[in-house]
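Generate a structure from the sequence data that follows.
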Amino acid sequence: MDGGFTPSEQRGGPRSVARVLDLVARLAAVPEGLTLAALASAMGAPKTSLLGLLRGLAAEGYAVQQEARWRLGPEAVGLARAILSAAGDGDLTAAARPSLESLASAVGETAMLAVLAPDRRAMVYADKVESRTALRFAATVGDARPIHCTASGRVMLAFLPPPWPAEFLRTARLTALSPTSVTDRRALRRIVAETREQGFAVTLGEATEGVAGLAAPIFGARGEVVAAIVLAGPIARVEPRLPLLSRRVREAAAQISRRLGHRPS
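Have a look, this model is predicted:
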């Protein structure tokens, strides 16, 4: 890592701009704030140099210091909202569309955006890009699917905050839609825990016989899960490629999350 700033950086050159953006991104990723020492360590830069940048940001309202921690200021938040509005990325479907298209094209399977229904009883497809192969999963925007036996529903159960996931797992009717649908509550709780640990969910013929589904969570700017990206196709084609496809789905979910303003710490 670079241990200091070059003369061009100190004069406000291109690398100086990159440093400022890096600094803002690191503050955005940690809402509770970071100390000057932590920032200097993470960025490999002298504290004195970073302090000058932070003070410049603070003077314009883009950073604030509270109890030895630096956080983003109100001007940074306003700028972020303006950028999202101008780009159209405040809209979930607009943010997801490029990743749906690239994912479906790259792997040859149907990619979908799924959101939790308002009554929290089903997952609803908000957008789709279908595979171009003759044998494919054909989705319809607006279709609803059960939470307990879909990959997207299990993502919601794994990543939404309490108390809803626990209440659902305790009280929901777990109706079998196929011979392989999981209807045992203990087994479903284990699957949800595994989903949370690995960052994605997989179903094999549970909601629709012969169809495999993979899903990963999409997070909003505040770190809350807002949707899931889903990849679906014939089991015979999907199952042998699970390691590759699960990685691709997680990458696409991370891309969409970033467009929505999510910056993981």
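
Going by C-alpha atoms from here, please, whenever you check contacts or count neighbours.
OK.

show me where the stretch 101-250 of the chain has helices.
All helices of the stretch 101-250 of the chain, identified by DSSP state H, counting those that start in this stretch, fall at 151-159, 164-171, 185-198, 235-238, 242-259.

so can I have TSV of these showing mean neighbour count?
TSV is the format used below for those (neighbours: other C-alpha atoms under 10 Å):
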stretch	mean neighbour count
helix 151-159	28
helix 164-171	14
helix 185-198	16
helix 235-238	16
helix 242-259	20
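
Which one of those helices lies nearest to Val129?
Using C-alpha to C-alpha as the measure, helix 242-259 is the one of these that comes nearest Val129, at 13.4 Å.

by contact count, what packs against the closest one?
helix 92-107, strand 211-219, strand 225-234 (3 or more C-alpha pairs under 8 Å, 6 or more residues apart in numbering; DSSP states H and E).

Could you also give me the structure for this next sequence, so I can compare it with the first?
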Amino acid sequence: MSDVSSPSSPSLSGPRSILRLVQVFARLGTHSEGQTLAQLCQSLALPKTTLFTMLKVLEHADYLTNTDGVYRLGPQAVALGKIMAESPQRSFPHCAKDALQALSESTGETGFLAILTPDDRYCTYVAAVETDNWLRFSVKVGSQKPSYATGSGQAMLAYIPDARLQKLLADLEFAALTPKTVACTADLTLRLQQVRKRHVSTVDSGTVAGVTSVAAPIFSADGAVMAAVTVGGPTSRVNKSLEAVEDAVRASAIDISRILGYRGQWPA
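Predicted structure coming up:
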């Protein structure tokens, strides 16, 4: 395989050429059957000679393949796409820092991110931004809580594959952390159904009496639930603007999911 920048290869330069390269990749990425030179010229509104030179460069470097005049993404383009898709996930939760900060500021409450442990029994808090309010809910990064009892946990459990959920429920022991903690499988199942319907989990006094958490699921590029973004604060204060808080948390979850490469709708 020759390097795209080698002296013997055709060359492209300039900002317009970079944009055209992206347009070619995007077009072929959404047309797995491939595209001919004529089809690409028509869809991208590019001169035939300019586009032909570009395609030859990409083909020479294995970013495209050419079979009987039909161009498709090549192995180098596929490898590049995989790297780009995985990059945001590798930087999580750092890549969500600004979104989390904005959520905390807009709601006036502590915002935090959580992920499930491998056995789905606990959620681990991986990032937090505390509000300036003197009366606030504090989260220690690295701490864990039972997933069934928290807004974060329920937001994620609602979207894990059913086989995983059934395995968890088969021998899950419920502990009454507060008088309002979810107490049985039937109750938890109903709550998870509500989360899938509303795309948000609101839990009053799940693990700490007098604290309400509002959480929404975060999805990775492949559509799998990856984490949850949550706001937590005194129930008396959160409930005064609960609808607005829920809307803000849902919007933040969508923003972070987009950062991670997710482009779909909320899974049903």
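
Among the helices of the stretch 101-250 of structure 1, which comes closest to Val211 of structure 1?
Once those are compared by C-alpha to C-alpha, helix 235-238 is nearest, at 5.2 Å.

average offset between that closest one and structure 2?
Relative to the matching residues in structure 2, helix 235-238 of structure 1 has an average distance of 1.0 Å after the fit, by mean C-alpha distance after the TM-score superposition for structure 1.

Relative to the whole chain's centre, how far out is that helix?
25 Å (C-alpha atoms, centre = their mean, to the nearest Å).

Can you spell out which helices and strands pack onto it?
Helix 235-238 of structure 1 packs on strand 211-219, going by 3+ C-alpha pairs under 8 Å, 6+ apart.

compared with structure 2, how much does the strand it packs on deviate?
Relative to structure 2, strand 211-219 of structure 1 is 0.9 Å off (mean C-alpha distance after the TM-score superposition for structure 1).

How far off centre is that strand?
11 Å.

and the helices and strands packed on helix 242-259 of structure 1, which is most packed in?
strand 211-219 (a mean of 28; mean count of other C-alpha atoms under 10 Å).

which residues are contacting that strand?
137, 150-152, 155-156, 159, 199-205, 225-235, 238-239, 245-246, 249-250, 253-254, 256-257, 260, 262 (C-alpha atoms under 8 Å, 6 or more residues apart in numbering).

That strand maps to which residues in structure 2?
Aligning strand 211-219 of structure 1 against structure 2 (TM-score structural alignment) gives residues 211-219.

got the end-to-end distance for stretch 179-189 of structure 1?
19 Å (C-alpha to C-alpha, to the nearest Å).

so where is that stretch in structure 2?
Against structure 2, stretch 179-189 of structure 1 falls on residues 179-189 (TM-score structural alignment).

Contacts for that stretch, please.
Tyr148, Ala149, Leu169, Phe174, Ala175, Ala176, Asp204, Ser205, Gly206, Thr207.

Mind doing that once more with 10 Å?
148-150, 154, 157-158, 165, 169-177, 191, 194-195, 203-209 (C-alpha atoms under 10 Å, 6 or more residues apart in numbering).

For Gly61 of structure 1, give me its contacts.
Taking C-alpha under 10 Å, 6+ apart as the test, what Gly61 of structure 1 contacts is Arg55, Leu72, Gly73, Pro74, Glu75, Ala76, Val77.

Make a PyMOL selection of the buried ones in the residues you listed.
PyMOL command restricting the contacts of Gly61 of structure 1 to the buried ones, with burial defined by 16 or more other C-alpha atoms under 10 Å:
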select buried, resi 72+73+76
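
Turn the contacts of Gly61 of structure 1 into a markdown table, columns for distance to Asp127 of structure 1.
Converted to a markdown table, these look like this (distance: C-alpha to C-alpha, whole Å):
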| residue | distance to Asp127 of structure 1 |
| --- | --- |
| Arg55 | 44 |
| Leu72 | 33 |
| Gly73 | 35 |
| Pro74 | 33 |
| Glu75 | 33 |
| Ala76 | 31 |
| Val77 | 29 |
